[in-house]
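1. Fold the stuff below for me.
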Amino acid sequence: MRIIPEMLRGGSALAEDYTQGTGRARDLYEYDVLHADAYAQRAKWLDETEHLRLSRKEVVACLRIYNEQYNSYEAVRASLDRLESPDALVVVGGQQSGLFTGPMLVIYKAVTIIKAAREAEERLGRPVVPVFWIAGEDHDWDEVNHTYVLANDPQAIKIKLKKQPERRSSVSTIKVDAVEWKQAMADIEQSLPDSEHKADILRMIEHGLTDSYGLSEAFAKLLGLLFGDYGLVLLDSADPSLRKLEASVFRQLVQHNDELEQAYRTAAARIVDYGYHLQADVHKDGANLFYIHEDERLLLFKQGGLFTDRRGLVAFTKEELLEEIEIHPERFSNNVLTRPLMQDSLFPVLASVLGLGEIAYWAITRDAFGVLKMQMPILLPRMSFTLLDPGVEKYMLKHELTFGRVRDGLEESKKQWLAAQDQIGIQDQFSGVKEAFARLYEPLVQQTGLIEKGLLRLGETNSKKILGQIAYLEAKVQEALLRQNETALRQWDRIEWSLFPFGQPQERVYTIYHFLNRHGLGLIDIIMNIPTDPAGTHRVIYV
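-> Okay, here's the model as predicted:
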């Protein structure tokens, strides 16, 4: 196995400057991820501020119940035992729950969390527990209800749950019926190519889907099957039991809402002033909280002294909202700007594992941490990979293609290659014939028009028909050339669909089960043995 660093395009300039230690990004964050003393400094601050967070014992008790139900492994129980220790710290990261765990970047984030926790524990000589935050409170159903596998054609096959919720409900509250799970199983069984590992992979997936209420439960069980033995603790942000614990934090978010809004707006202005683009919206008069009304998740704003949604379905004074939190904490949830504050209120977060886009928008939250007397944690970029199968590598070598050329788009390279296979110069020959025909025929047509006007029109029509027939023959010859090189062109397509489906990095499209089906569960161990990289460098794994 070889691992080679390769650049990906389209990352956030702010996040890249942060991970590389360049530009003015450092001023927008609390800690320098590359600084040797960052972990010790953060651990010291956490030790001094234990009283600012929720009861460690109560949080662990809540997590025990959840993990025993969906992630019941000895290593997870051991992690929770360790988390109860007063000196235990946490490395946390999260993602929306997706079908079949969603795109591979989710798996890479989980791997990074586990490995970063281990490395931090060795560096600090104290317990550091890995925690995965399932963002089940999010409501973007269309983003999570599908995934893709790579077919032999080659093309990306979309597997999608057909259910369409009537309201913008939290994903964790949307029920998926048994018949829908059965159809999803049938779809992935049909889509995955036959392999020696397929039966085991399908059994694993079926275990995750069976008796699951919805996507978040299935997601949790599948993550547990992959990482439970590594001690990865799971939580669902939509867990009603967790919501009860979080009530006091929601009260703070309401009581200090104006200060928090100003902090977000000030930070956003600073980011733009430094020459970076904002990665998240900072709404004027935004409360940055959601309220769940009749199963619909409504974003709250401040208007006329009230907390209300854009459609006016609900309206509360500050006092009424605080009372509602006390009675029904399960009706509240965070948005992207308050979730980091909730996360650090629950856990002694040493570091948070994030994608580059997340690192960029977290810069908006730095001052907000200070409003609640907290500090932004160390931010670690998740690991980023492209898995390159031997067959695809063979095709790339055959056609002299580098990862960079594939990344930058193959269409022009493919056209040039196909043109080189044209031994008779089809385009030039036919262009010459059409030019010669026009040169010889046009004067003749003009002369016939001198004899009778109608012959001129007839000659022009006849000319168009003949040119059309020549073009028809040219198209047929081009089709024959494509058929002659069909096998090689499929190789080009295989390269493109393997590495950059839909023009996107592989890790953002395919489910990990496509590759587990090909390489077996040992692939997880291979990825787990790759060192983390604080710079977040993308790496190609030649499997």
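
2. from here on, contacts and neighbour counts on C-alpha atoms
-> Noted.

3. any idea which residue of the protein is furthest from its center?
-> Largest separation from the mean C-alpha position in the chain: Ile451, at 73.0 Å (CA atoms, centre = their mean).

4. got the contact list for that one?
-> Going by CA atoms under 8 Å, 6 or more residues apart in numbering, Ile451 touches no other residue.

5. In the stretch 301-450 of the chain, mark out all the strands, start to finish.
-> Ranges of strands in the stretch 301-450 of the chain, per DSSP state E, counting those that start in this stretch, are 306-308, 315-316, 332-334, 349-354, 378-381, 384-388.

6. mind checking how far Lys162 is from Val144?
-> Relative to Val144, Lys162 is positioned 12 Å away (CA to CA, to the nearest Å).

7. and for comparison, fold this next one:
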Amino acid sequence: MPTDCISYQESGYFSSLINDYLNEKPELKALYHRFPNMENFKLQLEEKGNNFNGSGKLKREVLVSVLEKQYDSIVTSETTLNNIKLLNNSNTFTVTTGHQLNLFTGPLYFLYKIVSTINLCKQLKKEFPENNFVPIYWMATEDHDFEEINYFSLHGKKISWNKNTSGPVGRLSTEGLENVFDVFELEIGHGDNAKSLKELFKKAYIEHATLAYATRYLANELFKNEGLVVIDADDTDLKKSFIPFIKNELLQQTAFAKVNETTPLLESYSVQVNPREINLFYIEDNLRERIVFENGKYSVLNTKLTFSEQEILKEVENHPEKFSPNVLLRPLYQEVILPNLCYIGGGGELAYWLELKSFFESQQVTFPIVLLRNSVLLATEKQASKADKLQLTWRDLFLNQQELLNQKTKLLSDFTIDFSTQKEALKKQFEELHKLAQATDKSFLGAVKAQETKQIKGLENLEKRLLKAEKRVHQEQLNRIISLQNELFPNQSLQERKVNFSEFYVEFGVELIEKLLNELKPLEKEFKVVVL
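-> Model prediction:
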């Protein structure tokens, strides 16, 4: 079985920004507060404790009260209930990940985010036993991009929930998901694990009224024994703590100014999110539209709603739940209401967090440690055995498919498919002609250079043709390599972004979750291969 490991940086699947962040490139240090390591977590604990616990006692009480209400309708573990109570204590901190309300978890990395968060809490507890650490899954209930979350893939088939929607997705009725269940039931097959999955889907989506309640139930069932706490921040009491920051955004538009100040530091990378002058939406059950300031008035786009400054400030005071932070303001909201040390997210999420440090400083809110979630390639024992027989390492399988085939063809061939020696010999032959050409007419020098280029090109073409011919000779072996790589990297992309967890759960059951919990180490910068 292949045993080599591969770093995120070597995997070829992360942006230059994330690679440079992981490498702690000095030019990026101004964009984050502390890099994720144990020594820095000690400092983060002290700072967050000092900055949160003074005014944080009331925030903690509100947070616990809201969570207890949200959990009132579902049966959960004593571990989770105890973690909620612990949030009242000044020595309790959170580690948070966030995710959209993807149907039936969406792609596999939903699991990896949460397992990373749980495992970091366990690691922190060992290191700092006098403190408590609670893993938080922040549901993106206020998002409105339904098309991004209304499906999942199973055995290469897209299972979709078709519905006309508007407004925040967390408030969506689950009506119509019976039809999705019928498709899922046929596709998932039979057996004890299939039966468990069907029951899980049915209880989550058919027996709960909204998508937020369904997603909370689902995440709780998968991770309740690990003490996971799921939070829906689309809540009036939680938003009350955020009122001063909502007002600041409406009146001062600080986020726009501070993020734009940061953008030049990212000029050699692609900027993930561009700020708006006002980074707030106005929401109701069937409405989520941007707030803009035009002609001395605040307006809600695509509606007739308008407010004077005095009117909108009054609306904030009376109905803070109607003001929803966008992708740039949501992190601030999270850090205001949670005693949070660290945010765990994917590469795209970390990219926009790295735009926000200056804005956080302007709001006098501690900027959290930001940690790249674990990435995982799941493989079966059978696939690992195939890789061994084909003399493939995991590092090989991460290669671009054409590059992999070229490398393996050269290894399988009985002779060297590399004309570097011939090219060097040719260049030496032309050195004498170049000397001769220097002493005569310039037109002859041009002819020599052209002939050299032509002959080098001819050798390169012969090398390509020889490689192509050898691929035909070894086609059977190469086809097996292609087949294995395609199994592990569907559509030549990351498995974790395409495949739903049920595809593995139906075969391995709870062992899937247990294996991830045992093997994922959030502070190691390694793309983990987990063999089931």
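
8. Mind checking the TM-score on these two?
-> Aligned and superposed, the two chains score 0.80 in TM-score terms (TM-score structural alignment, normalised by the length of structure 2); 464 aligned residues with a CA RMSD of 2.9 Å.

9. With neighbour numbers in mind, choose between Lys162 and Val144 of structure 1.
-> Val144 (21 against 12; other CA atoms under 10 Å).

10. Can you give me the distance of that one to Ser191 of structure 1?
-> 19 Å.

11. thinking again about what came up before, using JSON lines, lay out the strands of the stretch 301-450 of structure 1 together with mean neighbour count and distance to Gln262 of structure 1.
-> JSON lines is the format used below for the strands of the stretch 301-450 of structure 1 (neighbours: other CA atoms under 10 Å; distance: least, CA to CA, whole Å):
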{"stretch": "strand 306-308", "mean neighbour count": "21", "distance to Gln262 of structure 1": "16"}
{"stretch": "strand 315-316", "mean neighbour count": "17", "distance to Gln262 of structure 1": "21"}
{"stretch": "strand 332-334", "mean neighbour count": "23", "distance to Gln262 of structure 1": "17"}
{"stretch": "strand 349-354", "mean neighbour count": "25", "distance to Gln262 of structure 1": "24"}
{"stretch": "strand 378-381", "mean neighbour count": "26", "distance to Gln262 of structure 1": "23"}
{"stretch": "strand 384-388", "mean neighbour count": "21", "distance to Gln262 of structure 1": "34"}
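
12. These: which one's closest to Arg42 of structure 1?
-> When these are compared by CA to CA, strand 349-354 sits nearest Arg42 of structure 1, at 6.3 Å.

13. looking at structure 2, where would I find the counterpart of that closest one?
-> Mapped onto structure 2 using TM-score structural alignment, strand 349-354 of structure 1 spans residues 340-345.

14. Just give me the mean distance for that stretch relative to structure 1.
-> Compared with structure 1 after the fit, stretch 340-345 of structure 2 shows a mean deviation of 1.1 Å (mean CA distance after the TM-score superposition for structure 1).

15. Show me what that stretch is in contact with.
-> Contact partners of stretch 340-345 of structure 2, identified using CA under 8 Å, 6+ apart, comprise 41, 44-45, 48, 93-98, 113, 116-117, 368-373.

16. Without its sequence neighbours, what residue ends up closest to the counterpart of Glu317 of structure 2 in structure 1?
-> With TM-score structural alignment defining the correspondence, Glu317 of structure 2 maps onto Glu326 in structure 1. Excluding its sequence neighbours, the residue lying closest to Glu326 of structure 1 (CA to CA, 6 or more residues apart in numbering) is Ala247, at 6.6 Å.

17. residues contacting the one you found?
-> With CA under 8 Å, 6+ apart, Ala247 of structure 1 has these contacts: Ile325, Glu326, Pro329.

18. Could you report the separation of the first one from Val59 of structure 1?
-> It stands for Ile325 of structure 1. For Ile325 of structure 1, the distance to Val59 of structure 1 - CA to CA - is 18 Å.

19. who has more neighbours, the two?
-> Ile325 (23 against 19).

20. how near is Lys109 of structure 1 to Val543 of structure 1?
-> Lys109 of structure 1 is 19 Å from Val543 of structure 1, by CA to CA.

21. just Thr338 of structure 1 next, same as before
-> Counting by CA to CA - Thr338 of structure 1 and Val543 of structure 1 are separated by 40 Å.

22. center of structure 2, which residue is that?
-> Gly346 (2.5 Å).

23. So that residue is in contact with Trp353, correct?
-> No. Between Gly346 of structure 2 and Trp353 there is no contact, the gap being 10.7 Å when judged by CA atoms under 8 Å.

24. Please, where are all the helices along the stretch 1-150 of structure 1?
-> Secondary structure of the stretch 1-150 of structure 1 by DSSP state H, counting those that start in this stretch: the helices cover 13-20, 38-48, 56-70, 74-83, 104-124, 141-144.

25. Arg297 of structure 1: which of those helices is closest?
-> helix 141-144 (12.1 Å).

26. quick one: that closest one to structure 2 mean distance?
-> Helix 141-144 of structure 1 sits 0.5 Å off on average (mean CA distance after the TM-score superposition for structure 1).

27. neighbouring contacts of that helix?
-> Gln96, Ser97, Gly98, Leu99, Gly102, Pro165, Arg168, Val171.

28. show me the residues around the equivalent of Ile18 of structure 2 over in structure 1 that make contact.
-> With TM-score structural alignment as the criterion, Ile18 of structure 2 lines up with Ala15 in structure 1. Going by CA under 8 Å, 6+ apart, Ala15 of structure 1 touches Ala25, Leu356, Gly357, Ile359, Ala360.
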